[in-house]
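Novice: pasting the sequence and the predicted model now:
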Amino acid sequence: MGNIIKGQDVAQTLLISNCQRVSDGVKPRLAVIRVGNHPSEISYERSVIKKLVPLGIDCVSYVYDQNIEQEAFDTAFDQINHDSSVHSILLLKPLPKHLSLDHVIQTIDSLKDVDCIGMVNMAKIYQEGPKGFLPCTAEAVLKIVSYAGIELKGKSIVMVGFGMVIGRPLTLLLLEAGSTVTVCNEYTKDLKAESSRADVLIVATGVIHLINEEHVKKDAVVIDVGINVNDKGRLVGDVNFEDVLEKAASVTPVPGGVGTVTTYVLATHVFEAYEQQK
């Protein structure tokens, strides 16, 4: 049976660093923007507030009706973006289908863009050299890989999922680190054959239990980025955790895995954003 990589263990270094910032009297403000009542967004919002407020971060929630019109949403976002008392912005996704992110992507202040949704910070991922804020979840995965003692250079990595938030930026960061990366999705013809070659298997599709034991190479490290709500109202991942744990060297659980690390990466970004704006 493999090891369980607990997010709280991975996040300890970040937690210690952020506690030091609190002792220095730093008091940044994070605006959390949510449209509608998507269960996974509400769960993440609660987790963010629960973990960040004790660190001394002032979390202010801005919640808008599911049916808010584009113009009203863009205007509300502009007010938050231009508010000098707000040092960082977290926009919870997905937005309702009738809303476009175009205005947000083009206008968000890069110093407040702590989850890398804007074009300025995202463009830096595609370029060599210094980066802006990385997407929190992508950075969390890299910290988990480091915690597991994996040298990325030369490793065979399969990334299942190629979304703008996780899959695409993470693939580029892994390639930059010298890994050989194969990108798949839930529609890949022979996903088992592809995924079972991976030294590190990263899954971010939003498909409940897409990955089972037969998809995994023996002694691989499996990182489950999926956050889904099943028909019993429980949070579950894209990986069948109990099944895969029998074969893999290490697996991240859901909840308590990537999401926990992501929250503390976010906290680090919020403090850094505040310090850059002082």
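Specialist: Sure thing, it's come through.

Novice: from now on I want contacts and neighbour counts done on CA atoms only, so please keep to that.
Specialist: Will do.

Novice: so which elements touch the biggest helix by length in the chain?
Specialist: In the chain, with assignment by DSSP state H, the single longest helix is helix 258-277. Packed against helix 258-277 by the contact rule (3 or more CA pairs under 8 Å, 6 or more residues apart in numbering; DSSP states H and E) you find helix 7-10, helix 12-23, strand 29-35, helix 39-52, strand 88-91, helix 136-147.

Novice: between that helix and helix 136-147, how big is the angle?
Specialist: Counting by axes from the mean of the first three to the mean of the last three CA atoms, to 10 degrees, helix 258-277 lies at 110 degrees to helix 136-147.

Novice: quick one: buried residues of helix 258-277?
Specialist: Of the residues in helix 258-277, 258-274 count as buried by neighbour count, 16 or more other CA atoms under 10 Å.

Novice: deepest-packed of the helices and strands packed on helix 258-277, please.
Specialist: strand 88-91 (a mean of 25; mean count of other CA atoms under 10 Å).

Novice: which strands or helices does that one pack on?
Specialist: strand 29-35, helix 258-277.

Novice: and the angle from the longest helix of the chain to strand 29-35?
Specialist: 130 degrees.

Novice: against that first model, consider the following:
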Amino acid sequence: MTIERFTDETLMAYADGELDAETARAVAAAEAADGAVARRIALFHGTRAALSEARDARPAPEVPDALVARVRETLEQAGAGGEEPGRVVPLVRRAPSRPWVPVAVAASLALAVGLGAGLSLRPATGPDIDLATGPQPGATGLAALEASGVAGALSRLASGGSEQVAAGEVTIIASFRTPEGTLCREFELATGSAETVAVACAEGAAWDLRFAVASGRADGAGYAPAGALEALDTWLSGIGAGAPLPEDEERAALGRLAE
């Protein structure tokens, strides 16, 4: 049996109940026959549910005007098929394997807002990730950086370094500073079933989670959402993230945290 392939936009529309009846039936058939398609749809359902819960649970905090303007500008460029070179500072030199999806940019804004309000999120492709104890049924998502050992890894490891902590394996991708001079670090957390890309920033001697998005399954069998890394890059551009710190500057910055 030949399984029809669908774009991410179509699957997102299916998860939102916005497809016409004929296309919805075709997607439903593919979902039943193809586990990869089913996982992708489950991810979009989970993201929608998480953001819906966040809206219901608390009033939305004020979003910085610069971030809103940058996201809006990026979406307009995407709709026109244009892309202004050099707008985004890529922390990680990863070439996207697919065209980025504008919806992912909007999702990144929502995720950043949620985290700013204290929202805990979880990848929809696997069990909840509690950074204090690892994957747990009923856990509250990305939380407790300090208790989990993730904060310690953020304070110690140089970019490129990895360390096993209670929640899984942490890999530091890069360090950068915000326009205000705050030290931030991009990292990946791989659990037994999922991967999360995140950014945390130093708040005194502690670390504050600023951005997080599920990027796929750690075993490589799952689906990495198109646009996840592009959404991160757009968010970084929106907050005015600086270029990755050179090794010596990063080492000095981490040393000052320990003082």
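Specialist: Good, I have the coordinates. Just so it is clear, the model here is predicted, and its values are computed rather than measured.

Novice: care to give me the TM-score?
Specialist: Superposed pair, TM-score by TM-score structural alignment, normalised by the length of the second structure: 0.29. Supporting alignment: 134 aligned residues with a CA RMSD of 6.4 Å.

Novice: quick check: angle from the longest helix of the first structure to helix 39-52?
Specialist: 60 degrees.

Novice: Ala104 of the second structure sits in which helix or strand?
Specialist: Per DSSP states H and E, Ala104 of the second structure falls inside helix 102-116.

Novice: still on that earlier bit, nearest to Lys51 of the first structure, of the helices and strands packed on strand 88-91 of the first structure?
Specialist: Minimum separation from Lys51 of the first structure across those (CA to CA) falls at helix 258-277, 7.4 Å.

Novice: now for the helix or strand hosting Ala174 of the second structure, which elements pack on it?
Specialist: Element membership of Ala174 of the second structure [criterion: DSSP H and E] is strand 168-177. Where contact means 3+ CA pairs under 8 Å, 6+ apart, strand 168-177 of the second structure is packed against helix 150-156, strand 162-165, strand 183-190.

Novice: just say which of those is most tucked in.
Specialist: Using mean count of other CA under 10 Å, strand 183-190 ranks as the most buried of those, with a mean of 23.

Novice: how near is Ala212 of the second structure to Ser175 of the second structure?
Specialist: 16 Å (CA to CA, to the nearest Å).

Novice: am I right that Glu31 of the second structure is in contact with Ala38?
Specialist: Yes - using CA atoms under 8 Å, Glu31 of the second structure is in contact with Ala38, at 4.6 Å.

Novice: if you skip the residues just before and after it, what's nearest to Val170 of the second structure?
Specialist: Closest residue to Val170 of the second structure apart from its sequence neighbours, by CA to CA, 6 or more residues apart in numbering: Leu189 at 4.7 Å.

Novice: which ones are touching the one you found?
Specialist: The contact partners of Leu189 of the second structure, by CA atoms under 8 Å, 6 or more residues apart in numbering, come to Ala167, Gly168, Glu169, Val170, Thr171, Glu195, Thr196, Val197, Ala198.

Novice: you'd agree the third one is up against Val150?
Specialist: No - because the distance of 9.1 Å does not satisfy CA under 8 Å, Glu169 of the second structure is recorded as not touching Val150.

Novice: contacts only, for the closest residue to Ile49 of the first structure other than its chain neighbours.
Specialist: Leaving aside its chain neighbours, Ile49 of the first structure sits nearest to Cys59 (6.3 Å; criterion: CA to CA, 6+ apart). Cys59 of the first structure makes contact with Arg29, Leu30, Ala31, Val32, Ile49, Leu52, Val53 under the criterion CA under 8 Å, 6+ apart.

Novice: out of these, who's nearest Ile157 of the first structure?
Specialist: Leu52 (31.9 Å).

Novice: gap between Gly7 of the first structure and Ile144 of the first structure?
Specialist: Going from Gly7 of the first structure to Ile144 of the first structure by CA to CA gives 8 Å.

Novice: overlap in contacts, those two.
Specialist: Counting by CA under 8 Å, 6+ apart, the residues touching both Gly7 of the first structure and Ile144 are Val258.

Novice: closest one of the contacts of Leu189 of the second structure to Arg185 of the second structure?
Specialist: Using CA to CA, Ala198 is the member of the contacts of Leu189 of the second structure that lies nearest Arg185 of the second structure, at 8.3 Å.

Novice: so the closest one: helix, strand or coil?
Specialist: Look at Ala198 of the second structure: counting by DSSP: H, G, I helix; E, B strand; the rest coil, its state is strand.

Novice: my read is that it contacts Ser175, right?
Specialist: No - using CA under 8 Å, Ala198 of the second structure is not in contact with Ser175, being 12.0 Å away.

Novice: between these two, who's got more neighbours?
Specialist: A direct count of neighbours by other CA atoms under 10 Å for Ala198 of the second structure and Ser175 places Ser175 higher, at 28 against 21.

Novice: excluding its backbone neighbours, what's nearest that one?
Specialist: Once flanking residues are discounted, Ser175 of the second structure sits nearest to Arg185: 4.4 Å by CA to CA, 6+ apart.
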